[in-house]
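J.: this is a predicted model, with the sequence first.
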Amino acid sequence: MPHRNAILTETGRLHLAQLVVDQGWTLRRAAERFGVAVNTARRWAQRYREQGLAGMVDKSSRPKHCPHQLSQRTERRIVGLRVTKRWGPARIAYHLHLNPSTVHKVIRRYGCPPLRWTDPATGARIKTSRAEKRRYEHAAPGDLVHVDIKKLGRIPDGGGHKVLGRAAGTRNKTRTATNRRPGYAYIHNAVDDHSRLAYSEILTDEKKETAAAFWQRANAFFNAAGITVTRVLTDNGACYRSNAFKKALGDDITHKRTRPYRPQTNGKVERFNRIMLEEWAYAQPYTSETQRVAAFDQWLHHYNHHRGHTALKGHPPAARVPNLSGVNI
């Protein structure tokens, strides 16, 4: 688009070209008349001879060939991973061996909304506030372990609402003579702040004895991986304020609790909970709770040994825990 004070607008170009082509003016005379270079007068006169009025409009300055441009196949893979896996630019870049800024530009160009603006289950765009994120990370494994419990509704035999096509939540809330409510499972999670290494168990309740016993097994898991836990962060749940949990921690582990109504303080394990729901609990339609539970150990192994984390520059937690035991396949 020409500047409003430009000498040669579309009308001016046409007038210059007509003077040269139709009225026989020389290029130098026409150039002096409009105050432009001779080459400029020659270019517009030639366009007028070849294209007529259509040649007087601006043309795109986009290059015809760009050897460094991504192929359409690579761009489709980027958008596909964004839509199906809900991965961010950094994780897609590590997976496809690209630069994160390149992936970000492709996502912007195709109009993909930020993940925080979309619903995790349906992918539909939702309105959210743009809260400022404050990231932190402790220097060594064991400096801080985040502990939390995720309550998850069990799947009734035959499948839940996703399999059978009924309204969400009706089976868990309704009890009849032939239909007993399946209840809930309580997933106890412990996530190391530095490495994101996770230890989880699917248990039947969130009582103080259960939480204390879980921590003893979790601590043994971290010790076997060469991690000495010095601090544990939990919320203010009753089980974590009990003497049983305090006794399970012992004298060598400091217990910290989050501020009330501030779950983001325990953000590492809260993020793990969301990953767990997206990539295991709701990743596929299960026909029974037994089927979903059977897939948990394999998913947890994948999380610890294979799943790349953007905070770890595309590496799994095992990359930060050299003594982690287990078959890495």
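T.: Structure received. Residues are numbered from 1 along each chain as shown.
J.: going forward, measure contacts and count neighbours with C-alpha atoms only.
T.: OK.
J.: separation between residue 310 and residue 196?
T.: 11 Å (CA to CA, to the nearest Å).
J.: pull up the overlap in contacts between those two.
T.: By CA atoms under 8 Å, 6 or more residues apart in numbering, residue 310 and residue 196 have no common neighbours.
J.: so those two - more neighbours on which side?
T.: Taking other CA atoms under 10 Å, residue 310 and residue 196 do not tie; residue 196 has more neighbours (25 against 17).
J.: does the more buried one count as helix, strand or coil?
T.: coil (DSSP: H, G, I helix; E, B strand; the rest coil).
J.: what distance do you get for it to residue 104?
T.: For residue 196, the distance to residue 104 - CA to CA - is 25 Å.
J.: give me the neighbour count for residue 192.
T.: 25.
J.: typo on my end, residue 138
T.: Neighbours of residue 138 using other CA under 10 Å come to 13.
J.: so which strand or helix has it?
T.: Residue 138 belongs to no helix or strand when assigned by DSSP states H and E.
J.: stretch 188-204: which residues count as buried?
T.: 188-203 (16 or more other CA atoms under 10 Å).
J.: with stretch 89-104 instead?
T.: Buried residues in stretch 89-104 (16+ other CA under 10 Å): 89-94, 100, 103-104.
J.: let's bring in a second one:
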Amino acid sequence: MSHPNAFLAPKGRLELAKCIVKDGWTYRRAAERFQVSVSTARRWAVRFREDGEAGMEDRSSRPHTSPGQTPRRRERRIIALRVNRRWGPDRIAYKLGMHPSTVHRVLSRYRLAKLTWQDRATGRAIRRYEHEYPGDLVHVDIKKLGRIPDGGGHKVLGRGAGRKNKTGTDANRRPGYAYLHNAVDDHSRLAYTEILTDEKQETAAGFWERANAFFESCGVTVKRVLTDNGSCYRSKLFAKALGAGIRHKRTRPYRPQTNGKVERFNRTMLEEWAYAKPYASETERTAAFGAWLHDYNHHRGHTSLKGQPPASRVPNLAGDYS
């Protein structure tokens, strides 16, 4: 589409065509006057004779026929594989002997939803939501993470030596697991995490009391908490820690997508902290966590927040850090 103020926009084309059709100018004279080629002057004159002023508007550059377009029967096979098996362009292309880019164009032409927007089990579109204010909903979850033995694991020592250092001969030397208790605000993605030794009800209840105090210190009043159906979250002790002012919601069984924001936080935490570099010990990795969490909350751009950090959505917190 041409710019409306361009010299040969629809208004300029109309003047050129009128000079030829109504005033009797030759194609060459009009072309010189409007500084275009003779063929261009001829084209606009012909379109003015055929369609009048409407012929001066831009037309689609799409060809009238596309002999090289994928046959309709092949397109139906592509759509059937996508809908019934939920395969991506690469896998469909290998199945049908086509190029993946061709399959991608067909899927785009029919505006089929991306696989990341669908539930793989049912094929239904994933319902994404975001609460309006901080504290309207806080996602709580526990991530179990294997500890690093002293001296390093397989990333530092290699596969064989790392396994030997991890298992050893003395059961008391085995590193075991760390339990990361996480609380993530639904609206702002502001996160609070503690690395604890277990996932018992007493531990989960104590964690929530400290997490709630953290959110209150940021000016966030928690109204609802969403957890899975773990035994620690179904206990009376955890309900007592929540208190009467906070509503407790639970995810549907075998539906971790419902608690997706904290699940995504777990993945980010593993990629950018836990497995970001080879640590020589669990102590070294734990010592690095505080700085990473601060960077996540106050400096790291979040894709769902248009590149802004979670602190930008908490008015009482955003100005406390540079």
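T.: Alright, I've got the coordinates. Values in this document were obtained by computation on a predicted structure and should not be read as measured data.
J.: can you calculate the TM-score here?
T.: Put the two chains on top of each other and the TM-score (TM-score structural alignment, normalised by the length of structure 2) is 0.60; 207 aligned residues with a CA RMSD of 2.7 Å.
J.: is residue 192 of structure 2 in a helix, a strand, or coil?
T.: Residue 192 of structure 2 is classified as strand under three-state DSSP.
J.: residue in structure 1 paired with it?
T.: When structure 1 is aligned by TM-score structural alignment, residue 192 of structure 2 is paired with residue 199.
J.: residues contacting its match?
T.: Per CA under 8 Å, 6+ apart, neighbours of residue 199 of structure 1: 189-191, 218, 221.
J.: most widely separated two among those?
T.: 189 and 221 (12.3 Å; CA to CA).
J.: which element is residue 178 of structure 2 on?
T.: Using DSSP H and E, residue 178 of structure 2 falls in strand 177-185.
J.: average offset between that strand and structure 1?
T.: The superposed strand 177-185 of structure 2 is, by mean CA distance after the TM-score superposition for structure 1, a mean 0.3 Å from where its aligned residues fall in structure 1.
J.: and that strand, how far from the chain's centre?
T.: 22 Å (CA atoms, centre = their mean, to the nearest Å).
J.: quick one: the strands in structure 1?
T.: Counting by DSSP state E, structure 1 has strands at residues 145-153, 184-192, 198-203, 231-234, 254-257.
J.: and the contacts of the last one?
T.: I take that to be strand 254-257 of structure 1. 230-236, 246, 249.
J.: mind giving me JSON lines with those and columns for distance to residue 160 of structure 1?
T.: Shown next, in JSON lines, are those (distance: CA to CA, whole Å):
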{"residue": "230", "distance to residue 160 of structure 1": "41"}
{"residue": "231", "distance to residue 160 of structure 1": "39"}
{"residue": "232", "distance to residue 160 of structure 1": "36"}
{"residue": "233", "distance to residue 160 of structure 1": "34"}
{"residue": "234", "distance to residue 160 of structure 1": "31"}
{"residue": "235", "distance to residue 160 of structure 1": "30"}
{"residue": "236", "distance to residue 160 of structure 1": "32"}
{"residue": "246", "distance to residue 160 of structure 1": "38"}
{"residue": "249", "distance to residue 160 of structure 1": "38"}
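J.: tell me the counterpart of residue 224 of structure 2 in structure 1.
T.: By TM-score structural alignment, residue 224 of structure 2 lines up with residue 231.
J.: tell me, how many residues neighbour residue 291 of structure 2?
T.: 10.
J.: residues contacting the equivalent of it over in structure 1?
T.: Counting by TM-score structural alignment, residue 291 of structure 2 lines up with residue 298 in structure 1. Neighbour list for residue 298 of structure 1: empty [criterion: CA under 8 Å, 6+ apart].
J.: kindly report the same for residue 28 of structure 2.
T.: So residue 28 of structure 2 contacts 38, 41 (CA under 8 Å, 6+ apart).
J.: other residues contacting stretch 164-172 of structure 1?
T.: By CA under 8 Å, 6+ apart, stretch 164-172 of structure 1 touches 153, 156, 160-162, 181-183.
J.: which of the residues you listed has the most neighbours?
T.: Ranking the contacts of stretch 164-172 of structure 1 using other CA under 10 Å puts residue 160 first, with 23 neighbours.
J.: wait, it sits on residue 292?
T.: No - applying CA atoms under 8 Å, one finds residue 160 of structure 1 not in contact with residue 292, separated by 11.5 Å.
J.: overlap in contacts, the two.
T.: Shared contacts of residue 160 of structure 1 and residue 292, counting by CA under 8 Å, 6+ apart, come down to residue 286.
J.: average offset between the biggest helix by length in structure 1 and structure 2?
T.: As assigned by DSSP state H, the longest helix anywhere in structure 1 is helix 208-224. Helix 208-224 of structure 1, aligned to structure 2 and superposed, deviates on average by 0.4 Å (mean CA distance after the TM-score superposition for structure 1).
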